[in-house]
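1. Quick check, what structure comes out for this input:
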Amino acid sequence: MANGFELKATARDRVGKGAARALRREGLIPAVIYGDKKPALPITIPVKETTIALHKGGFLTHIATIEVDGEKHRVIAKDYQLDPVRDELVHVDFLRVGKDATLTVEVPVHFLNEETCPGLKKGGVLNIVRHTVEMTVPATAIPESIDFDLSTVNLGDSIHISATTLPAGCKPTITDRDFTVATIAAPAGLKSEGEAEEGEEA
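-> This is a model prediction of the structure:
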């Protein structure tokens, strides 16, 4: 797991739209830290540094440290809001992360060895069913990604969650079936030729 970002924050006592607009004029945005059986803590965070952390990737899967008036809090971003017109950050919700906490996060899916995949070499197309998989993971060991090896996958094959080895302590929230993550689909031309042959045989 990569190290998360660090932010310096200030406790916030003003709430409401007017206060939020005033904060944004100062280069700050409102946020809140909640959870771990402690009271919610409204804070203000710098919009520039927070936006940089958002665009680096892993914003919702990396443990972050937020220092509020000298006290450090281990948190993970659970949600954020963007201005619908300007596409700028306007609010972030942070969840406190306790010592032995487990979290539910969306982990990105990566595919390895596409260049040697038999199905793709035959002209097949990688059809990604899930770009992320929702998983329950230890807060101290959130995987960067779930990797699937395509080196033996052929045309028409489905790639299920069981095709990879998950990190220790990590499990999908879907537990009742071996769900599909991707397929290697036949190209459209090949498919129509096959259908035509079937039609002639009929």
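2. contacts and neighbour counts: CA atoms only from here.
-> Will do.
3. Tell me the gap between the longest helix along the chain and the middle of its chain.
-> Of all segments of type helix in the chain, defined using DSSP state H, the longest is helix 188-201. Chain-centre distance of helix 188-201: 40 Å, with C-alpha atoms, centre = their mean, to the nearest Å.
4. Kindly report the same for stretch 155-172.
-> 17 Å.
5. And stretch 108-116, by the same measure?
-> 17 Å.
6. mind checking the SS state of the residue nearest the centre of the chain?
-> Centroid check for the chain by C-alpha atoms, centre = their mean gives residue 106 as the closest residue, at 4.2 Å. What DSSP: H, G, I helix; E, B strand; the rest coil gives for residue 106 is strand.
7. Nearest residue to residue 88 in space, please, no chain neighbours.
-> Spatially, and ignoring its direct neighbours in sequence, residue 88 is nearest to residue 82 (5.1 Å; C-alpha to C-alpha, 6 or more residues apart in numbering).
8. To compare against the first, here's the next sequence to fold:
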Amino acid sequence: MQLEFNANKRDGQGTGASRRLRRTGRVPAIIYGSTEKPQSIDIDHNELFQLLRKETFYSSVLTANIDGAKETCLLRDVQRHPYRQVILHADFQRVDATHKLHQKVPLHFINADIAPGVKLGGGIVQHVLTDIEVRCLPKDLPAFIEVDLKDLVAGHSLHVSQLSLPTGVEVMLHKGEDPVVATILTVRGKDEDEAPAADSAATAVTAAAPAPAPAAKK
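-> Sure, this is the predicted structure:
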């Protein structure tokens, strides 16, 4: 997915200049990286606010239209107001089409409802990871990676090594690591919970019943 935003170059620096810029409905930002110098920019607050509501904006290669000149970049940081819905600052990093990049991408879990551990075993899916860091060329960067749970049974886990990765994409892990992505937790059935209670009740009734009178001697 191609996501683009508009920006203007800015010259004003410092807290005062940023505060004045925000009062006009603009967000101070910076774009850096590659062989070019960092460039201070500003973005329309409403445009950026709406883009930040999209999950793909955080993990996709973006196109910044800066005064008519387009640059590809990644969102690297966002500063928000502590309690108001206001964006204070954003950082973007330029990307080079010929160099691989590192980026975290979200995981999308599918087929949990038909997984044997859920459908037959009555288990509950636990998402251990919600994103992973990958390495690839900008053109190969996926917006997300699907995690298919259709074969997962209760009490078992799915690991990173079992994920189906897009062509040209590799997961960044330390040597020997293979973390769990998701697992299905087993849940005790209702019958199992009621059985001990029923046994206890039967024992209590037996204990409370009077002993039979001894037979009379002839």
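9. List the TM-score for the superposed pair.
-> Scored against TM-score structural alignment, normalised by the length of the first structure, the superposed chains reach a TM-score of 0.88; 192 aligned residues with a C-alpha RMSD of 2.0 Å.
10. Report the contact partners of residue 75 of the first structure.
-> 33, 63, 64, 65, 66, 94, 95, 96, 97 (C-alpha atoms under 8 Å, 6 or more residues apart in numbering).
11. and it, what pairs with it in the second structure?
-> Using TM-score structural alignment, the partner of residue 75 of the first structure in the second structure is residue 73.
12. gap between its match and residue 92 of the second structure?
-> If you measure residue 73 of the second structure against residue 92 of the second structure using C-alpha to C-alpha, to the nearest Å, the figure is 6 Å.
13. which residues do the two both contact?
-> Contacts common to residue 73 of the second structure and residue 92, judged by C-alpha under 8 Å, 6+ apart, are residue 31.
14. follow-up on the earlier one: for the spatially closest residue to the residue nearest to the centre of the first structure that is not a sequence neighbour, give its distance to residue 164 of the first structure.
-> Of all residues not flanking residue 106 of the first structure in the chain, residue 134 sits nearest, at 4.3 Å (C-alpha to C-alpha, 6+ apart). Plainly put, residue 134 of the first structure is 15 Å away from residue 164 of the first structure if you go by C-alpha to C-alpha.
15. who's more crowded, the two?
-> residue 134 (15 against 12; other C-alpha atoms under 10 Å).
16. ok, now which ones touch that one?
-> Contacts of residue 134 of the first structure by C-alpha under 8 Å, 6+ apart are 104, 105, 106, 107, 172, 173, 174.
17. so where does it fall, helix or strand?
-> Assigning secondary structure by DSSP states H and E places residue 134 of the first structure in strand 132-138.
18. how about the helices in the second structure?
-> Counting by DSSP H, the second structure has helices at residues 15-23, 45-51, 116-119, 190-208.
19. and residue 38 of the second structure, which of these is closest to it?
-> helix 15-23 (16.7 Å; C-alpha to C-alpha).
20. List the buried residues for the closest one?
-> For helix 15-23 of the second structure, burial by neighbour count (16 or more other C-alpha atoms under 10 Å) applies to 18, 21, 22.
21. residue range for that helix in the first structure?
-> Using TM-score structural alignment, helix 15-23 of the second structure pairs with 17-25 in the first structure.
22. Mean per-residue distance, the matching stretch versus the second structure.
-> In the superposition against the second structure, stretch 17-25 of the first structure averages 1.1 Å from its aligned positions (mean C-alpha distance after the TM-score superposition for the first structure).
23. What's the ChimeraX syntax to select whichever of the contacts of residue 134 of the first structure are buried?
-> Buried members of those, defined by 16+ other C-alpha under 10 Å, are picked up in ChimeraX with:
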select :104,105,106,107,172
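24. Great, nothing more from me.
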